[in-house]
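# Quick one, structure for this:
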Amino acid sequence: MLFAIGISFTDWLLVDTPVWRGLAHYRTMRSDAAFHAALRNTLYYSAASVPLAIALSLGLALLLNRRWAGMSVFRTIFFVPSLVSGVAVVLVWGWLFNPRYGAVNGLLGSLGLPQPGWLSDPRWAMPTIILLGVWSVGGIVVVYLAGLQNVPTELYDAARIDGAGRWQMLRAITLPMVSPVTFFLMVMVTIGSLQVFAPVYVLTEGGPRNATLTLPLYIYQNAFRFQKYGYAAALTVVLIVIALALTLLQLALARRWVYYTGWSGR
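Predicted coordinates:
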């Protein structure tokens, strides 16, 4: 990080002596339309994918935590996709959502429904990338399962004796008891969402019309396509600052809703 900060104040081609530029790269960002698009898209992706991934993972974990016959098989089915190479998943996703021969549009066409250009239409490209991010939640589900299985069963037994229903137990017992897990996952998933790169690089390369251009991809383009290493370093610093700011914000808000045994932040 310190190296990136230092390079962000210079122009450097790796093989020559760095030339001091001061805050020039940071000033350039104010008028860089591509940077504005990348920043907006990155925050949009994070704001949409994180809540969806957390909510979906918790819902799946609650279902998989039930004591039904064959449940271990279903747990394995949900976890296996997270072991597949990220690039392989992206390629399969690209095939599914191909506007000409993809399975999704094939199904929509058979039902007489419109067939969007999922990755070629600026209106649909980023939502499609978000769906891909939300789909890969197997690892998050496993963490939630571990948290749910650590909730003392005595709490549920006492609640049933008092006449509490499932929704009441979910709200008063389950959610507070797994709130530390939720907080941990929110921080980690948020940081991960700010680093989204493979889906947009493989599927759209930031297009169409910068609709899926993200900060990590823009950093890559400036460093390895345009050889603007100083500007790429400055963009990296901005991304780190955003991640740090969001983490500190989550830490500050955690005291209002995260519950620990023997202590509640609320």
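
# From now on I want contacts and neighbour counts done on CA atoms only, so please keep to that.
Will do.

# residues touching residue 236, list them.
Residues counted as contacts of residue 236 (Cα atoms under 8 Å, 6 or more residues apart in numbering) are 4, 216, 219.

# so of the residues you listed, which ones are in helices?
The helices, defined by DSSP state H, take in 4, 216, 219 from the contacts of residue 236.

# could I get the contacts of residue 236 as a markdown table with neighbour count?
Shown next, in a markdown table, are these (neighbours: other Cα atoms under 10 Å):
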| residue | neighbour count |
| --- | --- |
| 4 | 16 |
| 216 | 22 |
| 219 | 22 |
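
# sorry, back to before: with distance to residue 91 added, can I get the ones in helices among the contacts of residue 236 in TSV?
Below are the ones in helices among the contacts of residue 236 laid out as TSV (distance: Cα to Cα, whole Å):
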residue	distance to residue 91
4	32
216	19
219	22
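
# of all the residues you listed, which comes closest to residue 103?
Of all the ones in helices among the contacts of residue 236, residue 103 sits closest to residue 216, with 29.4 Å by Cα to Cα.

# So that closest one versus residue 76, what's the distance?
Distance, residue 216 to residue 76, by Cα to Cα, to the nearest Å: 32 Å.

# Could you do residue 91 as well?
22 Å.

# Kindly spell out which helices and strands sit in contact with the longest helix anywhere in the chain.
For the chain, the longest helix by residue count, based on DSSP H, is helix 33-64. The criterion is 3 or more Cα pairs under 8 Å, 6 or more residues apart in numbering; DSSP states H and E, and the helices and strands that helix 33-64 contacts are helix 71-79, helix 122-135, helix 138-149, helix 179-193, helix 215-220.

# Tell me which of the ones you listed sits nearest to residue 24.
helix 215-220 (16.6 Å).

# List the buried residues for stretch 233-251?
Neighbour-count burial for stretch 233-251, counted by 16 or more other Cα atoms under 10 Å, picks out 233, 234, 235, 236, 237, 238, 239, 240, 242, 243, 247, 250.

# host element of the second one?
Looking back up the chat, that one is residue 234. helix 229-257 (DSSP states H and E).

# What's the first helix or strand after that helix?
Using DSSP H and E, the first helix or strand after helix 229-257 is strand 259-260.

# Check which helices and strands that following strand sits against.
Partner elements for strand 259-260 (3+ Cα pairs under 8 Å, 6+ apart): helix 175-177, helix 179-193.

# circling back to that earlier point, so which of the contacts of residue 236 is the closest to residue 255?
Nearest to residue 255 among these is residue 216, at 31.1 Å by Cα to Cα.

# can I get the helices and strands packed on strand 259-260 in a markdown table with mean neighbour count and distance to residue 255?
A markdown table is the format used below for these (neighbours: other Cα atoms under 10 Å; distance: least, Cα to Cα, whole Å):
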| stretch | mean neighbour count | distance to residue 255 |
| --- | --- | --- |
| helix 175-177 | 19 | 12 |
| helix 179-193 | 18 | 10 |
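
# one more to put side by side:
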Amino acid sequence: MAEPEFIDLDKPNAARVYDYYLGGSHNFAVDRQMAEEAIAMWPELPLIMQANRAFLRRAVQYCVKRGVRQFLDLGSGIPTVDNVHEVAQREAPGARVVYVDTDPVAVAYSKNLLVGNPDADIVRADLRDPDQVLGAPEVAELLDLAQPVALMMVAVLHFIGDEDQPGRIIARYRDALAPGSFLVISHATAEGRPDVAGSHADLYRRRTTTPLTMRPKAQILAFFEGFELVDPGLVHLPLWRPASADDVGAHPERFTGLAGVGRRP
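Next comes the predicted model:
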């Protein structure tokens, strides 16, 4: 079993905190302490994270149904239930998936999960360096960039600050993708819960090495430049092609994440 490299246990890690929100076990006391502090401030957080995971599942299924058999999952995090490769390969056996993350815990657990799966691998790299990611041997081995790829950026862009120019980063990936590729984004926003979103972002700023940048809808829409948004556009998490009315709930705007999928023409 692969073991993670040195882990800084003095600061919570966003991937491990997210794992805790989802009910996972790949987290440490420092992560759980911060997560509980955040939940005390905002009790709906676990439900929001579950809605985000459900969006990822629906988006992968959507891409598979439109013929995509390759997935590049940036900032993939710690494996939990219904990872991209599990959803994609259940729908289309042989679908190929490359995960990308910088966190040693996420990489170690992903490698263990993927043992014996020749169609999925993980790269330890920083998504802010598209050349490093796209040039990784794992990408060259599993993905044919001349064919459509689903580029997954689920719950990760809000950890990329404006100073890193996320739009420029996305454009570099976009330019490497073939026509017919898809861009899948979910992103934190204060719209819907401005009363608690600011204090939540402040908690990440104070406690972690990955500050949270919540963005308004117009700014997130701009990330889809060069892609054609598919229906229903950029909407709150439960509203993106829900499987049933029960998935939406009475107040979907309280799920303070926006989700959308764009197709490269």
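
# so what number do they get for TM-score?
After superposition, the two chains reach a TM-score (TM-score structural alignment, normalised by the length of structure 2) of 0.24; 104 aligned residues with a Cα RMSD of 5.9 Å.

# biggest helix in structure 2, by residue count?
Identified as the longest helix of structure 2 according to DSSP H is helix 45-65.

# following it, which helix or strand shows up next?
strand 70-74.

# Show residues contacting whatever helix or strand comes next after that following strand.
With elements assigned by DSSP H and E, the helix or strand that comes after strand 70-74 of structure 2 is helix 84-91. With Cα under 8 Å, 6+ apart as the test, helix 84-91 of structure 2 has contacts from 56, 57, 60, 61, 64, 69, 71, 73, 95, 96, 97, 120.

# Could you tell me how far residue 215 of structure 1 is located from residue 72 of structure 1?
39 Å.

# what about the two, which has more around it?
Neighbours were counted for residue 215 of structure 1 and for residue 72 using other Cα atoms under 10 Å; residue 215 has more, 29 against 12.

# so that one makes contact with residue 39?
Yes - here residue 215 of structure 1 reaches residue 39: they are 6.0 Å apart, a contact under Cα atoms under 8 Å.

# thinking again about what came up before, need the helices and strands packed on strand 259-260 of structure 1 in a markdown table with distance to residue 58 of structure 1, can you?
Below are those laid out as a markdown table (distance: least, Cα to Cα, whole Å):
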| stretch | distance to residue 58 of structure 1 |
| --- | --- |
| helix 175-177 | 10 |
| helix 179-193 | 9 |
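
# Out of the ones you listed, which gets nearest to residue 108 of structure 1?
Taking those one by one with Cα to Cα, helix 179-193 is closest: 29.3 Å.

# Show me what the next helix or strand after the closest one is packed up against.
Moving toward the C-terminus from helix 179-193 of structure 1, the next helix or strand (DSSP H and E) is helix 198-203. On a contact count with 3+ Cα pairs under 8 Å, 6+ apart, helix 198-203 of structure 1 meets helix 86-96, helix 122-135.

# among these, which is the most enclosed?
helix 122-135 (a mean of 19; mean count of other Cα atoms under 10 Å).

# Counting by contacts, list what that helix packs against.
Partner elements for helix 122-135 of structure 1 (3+ Cα pairs under 8 Å, 6+ apart): helix 33-64, helix 198-203.

# re earlier: for the helices and strands packed on helix 198-203 of structure 1, could you give me TSV that also reports distance to residue 109 of structure 1?
Putting these into TSV (distance: least, Cα to Cα, whole Å) gives the following:
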stretch	distance to residue 109 of structure 1
helix 86-96	14
helix 122-135	17
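
# who wins for proximity to residue 193 of structure 1 among the ones you listed?
helix 122-135 (8.2 Å).

# tell me the SS of residue 40 of structure 2?
State at residue 40 of structure 2, reduced to three classes by DSSP: H, G, I helix; E, B strand; the rest coil: helix.

# Of the contacts of helix 84-91 of structure 2, which qualify as buried by neighbour count?
By 16+ other Cα under 10 Å, the contacts of helix 84-91 of structure 2 give 56, 57, 60, 61, 64, 69, 71, 73, 95, 96, 97, 120 as buried.

# excluding its backbone neighbours, what's nearest residue 86 of structure 1?
residue 198 (7.5 Å; Cα to Cα, 6 or more residues apart in numbering).

# In this structure the one you found contacts residue 87, no?
Yes - between residue 198 of structure 1 and residue 87 there is a contact under Cα under 8 Å: 6.7 Å.

# Tell me which of the helices and strands packed on helix 198-203 of structure 1 approaches residue 48 of structure 1 most closely.
Using Cα to Cα, those put helix 122-135 closest to residue 48 of structure 1, at 7.2 Å.

# angle of that closest one against helix 86-96?
130 degrees (axes from the mean of the first three to the mean of the last three Cα atoms, to 10 degrees).

# any chance of the helices and strands packed on helix 33-64 of structure 1 in JSON lines, with distance to residue 166 of structure 1 too?
JSON lines is the format used below for the helices and strands packed on helix 33-64 of structure 1 (distance: least, Cα to Cα, whole Å):
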{"stretch": "helix 71-79", "distance to residue 166 of structure 1": "20"}
{"stretch": "helix 122-135", "distance to residue 166 of structure 1": "26"}
{"stretch": "helix 138-149", "distance to residue 166 of structure 1": "15"}
{"stretch": "helix 179-193", "distance to residue 166 of structure 1": "18"}
{"stretch": "helix 215-220", "distance to residue 166 of structure 1": "43"}
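
# Go through those and name the closest to residue 27 of structure 1.
With Cα to Cα as the measure, helix 215-220 is the member of the helices and strands packed on helix 33-64 of structure 1 nearest residue 27 of structure 1 (16.3 Å).

# that older thread, please identify which of the helices and strands packed on strand 259-260 of structure 1 is closest to residue 123 of structure 1.
The nearest among those, by Cα to Cα, is helix 179-193 at 19.9 Å.

# Assign residue 109 of structure 2 to one of the three secondary structure states.
Taking three-state DSSP, the label given to residue 109 of structure 2 is helix.

# Report how many residues lie close to it.
The burial count for residue 109 of structure 2: 19, using other Cα under 10 Å.

# what does residue 217 of structure 2 give?
So residue 217 of structure 2, with other Cα under 10 Å, has 19 neighbours.

# can you check residue 113 of structure 2 too?
15.
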